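K.L.:
Sequence and predicted model, in that order:
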Amino acid sequence: MAPERLASGWLGIPASPHPRHEDAGKNLDRVLQAGIGRFTGGISPAAIWMAYVDWIIHLHLSPAKQEELLLDAWNKLGRWNEYGWDLARHAGQAHDTGVRPLPQDKRFIDPTWQQWPFNVAYQGFLMTQQWWHRATTDISGVSRHHEDVVTFGARQLLDMLSPSNFPITNPVVLHETIRSGGLNFWRGAVNAINDWKEEITGKPSEQPYKVGETLAVTPGNVVFRNRLIELIQYTPTTPTVHAVPVLFIPAWIMKYYILDLSPHNSLVRYLVGKGYTVFMISWKNPHANDRDFSMNDYRELGVMAAVNAICSITGAPRVSAVGYCLGGTLLSIAAATMARDGDQRLANMTLFASQVDFKEPGELSLFIDESQVALLESIMWEKGYLDSKQMAGAFHILRSNDLIWSRRLNQYLLGRTETVNDLMAWNTDTTRMPYRMHTEYLRDLFLENKLAEGRYEVSGQPIALTDIRVPIFSVGTLTDHVAPWRSAYKIHLLTDTDVTFLLTSGGHNAGVVSPPGHPNRRYQVGTSAHHAPYIDPEIWHANTPSNEDSWWPEWENWMAARSGDLVMPPRMGKALCDAPGTYVLQS
């Protein structure tokens, strides 16, 4: 008797569950996991638990490491005591014998931290940080991912206990309290209540920046619309323009107008003023009924629909394409597909802070493993999308010192009013991720790295980035926590074409929004021909000359050499409405 029939007849149960029952079981699992996700803020407790178990077991199996940590703790305690006695002997004036904060750590930069007893307090904190970093790293047998998770978690817990976070141990707060007679705490309470009201009501306070009034005001029209995008064509401002039009593909994780902020910060306005015909994709902000939008929908209804519309409107045979962040990843997929299928309408491509290899995606990988993705899938399955607060929360945790504790210090303890700029206003205008697309993105790109390894399929066939033959301009930003510049630099390894790589100061957003005249900006740039030998990113970084000021003119010169002759501006497409359109206003 067949095993299936034996199981069915002898045990009285079907050998395999009915598909409908199986789906019902999976749905029950998803409901449970989504509930856990709501309670934990979208963080998988299983992922955290596995990381800490891996760490603690291997630490217990490493007596030499334990001895090393005990000796280090004893030495640090001795150094701390010596530091304190040294201060006492020199009337509170510390010599250069303490631990220096990391360059990006601005918590103890105020001179008042050098006064006793605050210098003793922050030195003890920095030594404790050093010890915990040693305790959570370089333990034989611990997986790299689990090591990163435990190290990150320890750092987050320590940052909560930093002496800068408490009035009694922060000299800046104490001095402000004395100076203002305690009014800083009153003002801080008002700020906290206003933030609480915004969180409860979901309505942000009035800001001086509004889309269509002070932001995204470069003149233009929506000339094409489908169920996923609006395509904006900007009005020319020069008597002649380059023959090749430019298409911007922003990430749908953000509103497009980061590229068209206030007029003085607008890359779109800058490019239009240099004689380019500029088009912009504005993505729809998906709701629950858009749950089944796929990555391929974003390619077809987004990039390809825009290219078709631009060629039809302008009569141009080719288009320059610019992808930002996830938009650059999508552009790379589209470009490889076009190359595979013999579509030659792409003249060149530019990637702003974009990755095509996700093996080393930076600290975002802390939230990406099988357990974490499964939990996110359940949350998205229940809602039909990944909520914008979920995304914002992850980014805030990654930069907790800047976005959580520093803000808490300034607004709640010092009672200062936050000065909002256009980039900050854009940052609060968040978007959602549809269930199917974000699942495919996390699994196919982050977890399995299919695009870089030639296993990503479009229309049932794999695509290869090495098929791309058009010149590439890739921009990395020095302090990027979303798309680390060394990861973006891998475009050299994965394509077989001329690559110009530019590394600019700043982070993922502020590094890109870098108009001419912006203070304290610098960049490095170099071009690698497709037949040239590979240069390691560290060697490139060390040997490439640095330039002051904005990188925009450098990129525009590169574009000008590849955008054809100057011609009369093409006709504007039929206007469906004025820019910035309707999709960008969706909440």
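P.N.:
Sure thing, it's come through.

K.L.:
all contacts plus neighbour counts: C-alpha atoms, from now on.
P.N.:
OK.

K.L.:
Now the helix or strand harbouring Ile397: buried residues?
P.N.:
For Ile397, the host element (DSSP states H and E) is helix 388-398. By 16 or more other C-alpha atoms under 10 Å, the buried positions in helix 388-398 come out as Ser388, Gln390, Met391, Ala394, Phe395, Leu398.

K.L.:
was I right about the last one contacting Glu363?
P.N.:
Yes: if you go by C-alpha atoms under 8 Å, Leu398 and Glu363 touch, sitting 7.0 Å apart.

K.L.:
Can you check which residues contact both of these two?
P.N.:
Here Leu398 and Glu363 have His481 as joint contacts, going by C-alpha atoms under 8 Å, 6 or more residues apart in numbering.

K.L.:
ok, which stretches of the stretch 101-250 of the chain are strands?
P.N.:
220-225, 229-234, 241-242, 246-249 (DSSP state E, counting those that start in this stretch).

K.L.:
chain center to the second one: distance?
P.N.:
Meaning strand 229-234. 24 Å (C-alpha atoms, centre = their mean, to the nearest Å).

K.L.:
same question, the first one
P.N.:
Mean C-alpha position of strand 220-225 versus that of the full chain (C-alpha atoms, centre = their mean) differs by 28 Å.

K.L.:
ok, residues contacting that strand?
P.N.:
230-235, 306, 309, 572-581.

K.L.:
Which of these are buried, as a PyMOL select command?
P.N.:
In PyMOL, selecting the buried portion of the contacts of strand 220-225, with burial taken from 16+ other C-alpha under 10 Å, looks like this:
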select buried, resi 230+231+232+233+234+235+306+309+572+573+578+579+580+581
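
K.L.:
Which members of the contacts of strand 220-225 occur in helices, if any?
P.N.:
Judged by DSSP state H, these include Ala306, Ala309 as members of helices.

K.L.:
name the element Tyr534 belongs to?
P.N.:
Tyr534 belongs to no helix or strand, assigned by DSSP H and E.

K.L.:
and here's the other structure:
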Amino acid sequence: MVQSGNQNKRETDGGTSLESYTVRDPERFALNLARALEEAGKAAAAWSRPREAGEKPDTMAEPLADMVKTFSKLTEYWMSDPARALEAQTRLFSSYMGIWANSIRRMSGEPAEGEPVEPEAGDKRFQDPDWATHAFFDFLKQAYLVTSRWASDLVENAEGLDEQSRHKARFYVRQVSEALSPTNFIMTNPQLLRETFESDGENLVRGMRMLAEDIAAGKGELRLRQSDYSKFELGRNLATTPGKVVARSDLAEIIQYAPASQTVLRRPLLIVPPWINKFYVLDLNPERSFIRWAVEQGHTVFVVSWVNPDERHGNKGWDEYFREGIEFGLDTIAERTGERQVNVLGYCVGGTLLAASLALMAQETDDRIASATLLTTQVDFTHAGDLKVFADEEQVEAIDRAMKEKGYLEGSRMATAFNMLRARDLIWPYVVNNYLRGRDPLPFDLLYWNADSTRMAAANHSYYLRNCYLENNLAKGRATLCGKRLSLAEVKVPVYNLATIEDHIAPAKSVFTGSRLFGGPVEFVLAGSGHIAGVVNPPGLNKYQHWIGGALGESLEGWLETAQAAAGSWWPHWQAWIEKLDDTRVPARKLDRRKKMLGEAPGEYVRARV
């Protein structure tokens, strides 16, 4: 719109001046729109070029087909009864009319009737004042919120849907609702619209240029930048805890960290991170490094740093990940320290492999693991959360076919799936900031790590999807490892089992349910926040809280009723649990330079990029 004179000075219902919603320099604005379209064309070319050359298959066909199939089931219920469909449509239309009537009243200077529709607690999308003070944007906001909640109600009230289809429908409705939010479009977002007019469209030129760069960086896929990656370098300001790579197999490097105390606990600590991400989430920076903190508490810390697999590792499954990862780490510790018994900590899927390994070692009467710590680890996948949306038979078969071509799954596939679990926080804010506002994201070490994705070896990932998410064989006693059938009831070693209350990847209910499968003592602890922030929570930050000491009964809710809340980090509680098992100290184990070293921490495997 182009305005002039006194009209420019009017305000929008007491909010931003209308001048902010006018084109300042029409000629420059038109020129920038042309430049933005040119950059958008480069983005389109970067996306289409590898597909035309046959280098990039269509990875969206199966998910889109599954979404359409799921919505078809939902639609079938509502459309099968005309009265039911009419009632649902009338309910939505009535809500629209109420919002419209209130908008008319506001524009006439009259007070609105009833309570306005407001975002749920924690929804940060509508913080700009004009979402409340400007009648047009307020109408858009309320209409969007009413529609998205109405769609969610359709899922919840659809009778006869099987639980898996309902779960998928919830997930897909949420994805579509969040994608269609008015905050994601220039003409319906007051902040974007003001910035576009104020800069005469310069933001769109910068944004489309960034979009083209990010699609080119992803070789035909959008590699959404969530951080200023140029500000970080492994070994310089990430993963800086001093240590050496002391052993290397085809699948893993074993890193030993230098001691920081005069004496250390007799039992060394072996950390088994997930291979879905890289280990340095536990060593982000000195202030938030669990590895550095554990070293300072007197642990002789060894870490498994998984290889970023390529076609050479396609046939490496869980047998190899146990033999060449966990068992290789145990052998290395025995050689380097002379100690046979070890405390082992597994994180996420690294903990799932550790649990399976414990069941195998119990059969083999191998007692080298004296205690096991499982961080946000699932062993029973009955309540595994939204990732189960991607793990039905058809989708697993499609993933298997895709992996067979190269021997691995592209890291971007898993990264996208994880981002979709929290699309409102991990996708759309960056789409808006980067490509519509044209701003570089801020440097943030955790998001740098999040974007440093890894590939998945075909045999490994197929085993994981089928035996855990699809068939839940580990919980049912039907999974095998190294040719032996596994029973978690045979695991007698003490287990420290940590869940986080807001976890979208390993839901607390799922982690809790798995606690009852072990045959030995289990210390279940619930931490505040989510899958990463709840784990990487050093005591010095004094953030969140954790719950301890509940009765390990039938439900998480029952456990919480008997648990005690404790302020701050769970780390000191874990340390006390470890020392209660064995607090024997020995002189600090310095890195033995008489033995071969393979390089400085964090090693070479972690540096391989997708």
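P.N.:
Okay, I see it. Please read these numbers as outputs of a predicted model, since none were measured by experiment.

K.L.:
May I have the TM-score of the superposed chains?
P.N.:
Here the superposed chains carry a TM-score of 0.87, computed using TM-score structural alignment, normalised by the length of structure 1; 548 aligned residues with a C-alpha RMSD of 2.6 Å.

K.L.:
Average offset of the helix or strand following the helix holding Ile397 of structure 1 relative to structure 2?
P.N.:
Helices and strands here follow DSSP H and E; after helix 388-398 of structure 1, the next one along the chain is helix 400. Once the two models are superposed, helix 400 of structure 1 sits on average 2.0 Å from its counterpart in structure 2 (mean C-alpha distance after the TM-score superposition for structure 1).

K.L.:
what's in contact with helix 400 of structure 1?
P.N.:
Gln156.

K.L.:
how about the helix or strand following that helix, aligned to which bit of structure 2?
P.N.:
Beyond helix 400 of structure 1 on the C-terminal side, the first helix or strand identified by DSSP H and E is helix 406-408. Under TM-score structural alignment, helix 406-408 of structure 1 corresponds to residues 429-431 of structure 2.

K.L.:
Check the offset of that stretch from the chain's centre.
P.N.:
16 Å.

K.L.:
just to revisit the earlier point, dump the strands of the stretch 101-250 of structure 1 to JSON lines, plus distance to Gly315 of structure 1.
P.N.:
As requested, the strands of the stretch 101-250 of structure 1 are exported to JSON lines (distance: least, C-alpha to C-alpha, whole Å):
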{"stretch": "strand 220-225", "distance to Gly315 of structure 1": "15"}
{"stretch": "strand 229-234", "distance to Gly315 of structure 1": "14"}
{"stretch": "strand 241-242", "distance to Gly315 of structure 1": "13"}
{"stretch": "strand 246-249", "distance to Gly315 of structure 1": "13"}
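
K.L.:
out of these, nearest to Val172 of structure 1?
P.N.:
Nearest to Val172 of structure 1 among the strands of the stretch 101-250 of structure 1 is strand 246-249 (44.4 Å), distances taken as C-alpha to C-alpha.

K.L.:
Now the closest one on structure 2. Mean distance?
P.N.:
Relative to structure 2, strand 246-249 of structure 1 is 0.3 Å off (mean C-alpha distance after the TM-score superposition for structure 1).

K.L.:
tell me what that strand is packed against?
P.N.:
strand 278-283, strand 319-324, helix 326-341 (3 or more C-alpha pairs under 8 Å, 6 or more residues apart in numbering; DSSP states H and E).

K.L.:
so the next helix or strand after that strand aligns onto which residues of structure 2?
P.N.:
Helices and strands here follow DSSP H and E; after strand 246-249 of structure 1, the next one along the chain is helix 267-273. Aligning helix 267-273 of structure 1 against structure 2 (TM-score structural alignment) gives residues 290-296.

K.L.:
before we move on, what about stretch 299-311 of structure 1?
P.N.:
Counting by TM-score structural alignment, stretch 299-311 of structure 1 sits on residues 322-334 of structure 2.

K.L.:
so how far is the matching stretch from its chain's centroid?
P.N.:
On C-alpha atoms, centre = their mean, the centre of stretch 322-334 of structure 2 falls 28 Å from that of its chain.

K.L.:
which parts of it are buried?
P.N.:
Phe322, Arg323, Glu324, Gly325, Ile326, Glu327, Phe328, Gly329, Leu330, Asp331, Thr332, Ile333.

K.L.:
Equivalent analysis for stretch 446-454 of structure 1, please.
P.N.:
Buried, per 16+ other C-alpha under 10 Å, within stretch 446-454 of structure 1: Phe446, Leu447, Glu448, Asn449, Lys450, Leu451, Ala452, Glu453.

K.L.:
Then stretch 459-467 of structure 1?
P.N.:
Pro462, Ile463, Ala464, Leu465, Thr466, Asp467.

K.L.:
One more: stretch 350-366 of structure 1?
P.N.:
350-358, 361-366.

K.L.:
Helices along the stretch 101-250 of structure 1, start to end?
P.N.:
Using DSSP state H, counting those that start in this stretch, the helices found in the stretch 101-250 of structure 1 span residues 118-136, 144-160, 171-180, 183-201.

K.L.:
Now the shortest one on structure 2. Mean distance?
P.N.:
What it means is helix 171-180 of structure 1. Averaged out, helix 171-180 of structure 1 is 3.6 Å away (mean C-alpha distance after the TM-score superposition for structure 1).

K.L.:
any idea of the angle that helix forms with helix 118-136?
P.N.:
With axes from the mean of the first three to the mean of the last three C-alpha atoms, to 10 degrees as the basis, helix 171-180 of structure 1 and helix 118-136 are set at 150 degrees to each other.

K.L.:
tell me what helix 171-180 of structure 1 is packed against?
P.N.:
Partner elements for helix 171-180 of structure 1 (3+ C-alpha pairs under 8 Å, 6+ apart): helix 183-201.

K.L.:
other SSEs contacting the helix it packs on?
P.N.:
Helix 183-201 of structure 1 packs on helix 171-180, going by 3+ C-alpha pairs under 8 Å, 6+ apart.

K.L.:
residues of the helix it packs on that come out buried?
P.N.:
Pro171, Val172, Val173, Leu174, Glu176, Thr177.

K.L.:
ok so, going back, switch the buried residues of helix 388-398 of structure 1 over to a markdown table; also include distance to Leu261 of structure 1.
P.N.:
Shown next, in a markdown table, are the buried residues of helix 388-398 of structure 1 (distance: C-alpha to C-alpha, whole Å):
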| residue | distance to Leu261 of structure 1 |
| --- | --- |
| Ser388 | 21 |
| Gln390 | 24 |
| Met391 | 22 |
| Ala394 | 24 |
| Phe395 | 21 |
| Leu398 | 25 |
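
K.L.:
nearest residue to the equivalent of Arg607 of structure 2 over in structure 1 other than its sequence neighbours?
P.N.:
Using TM-score structural alignment as the criterion, Arg607 of structure 2 maps onto Leu585 of structure 1. Excluding the flanking residues, the one nearest Leu585 of structure 1 by C-alpha to C-alpha, 6 or more residues apart in numbering is Val211, at 7.5 Å.
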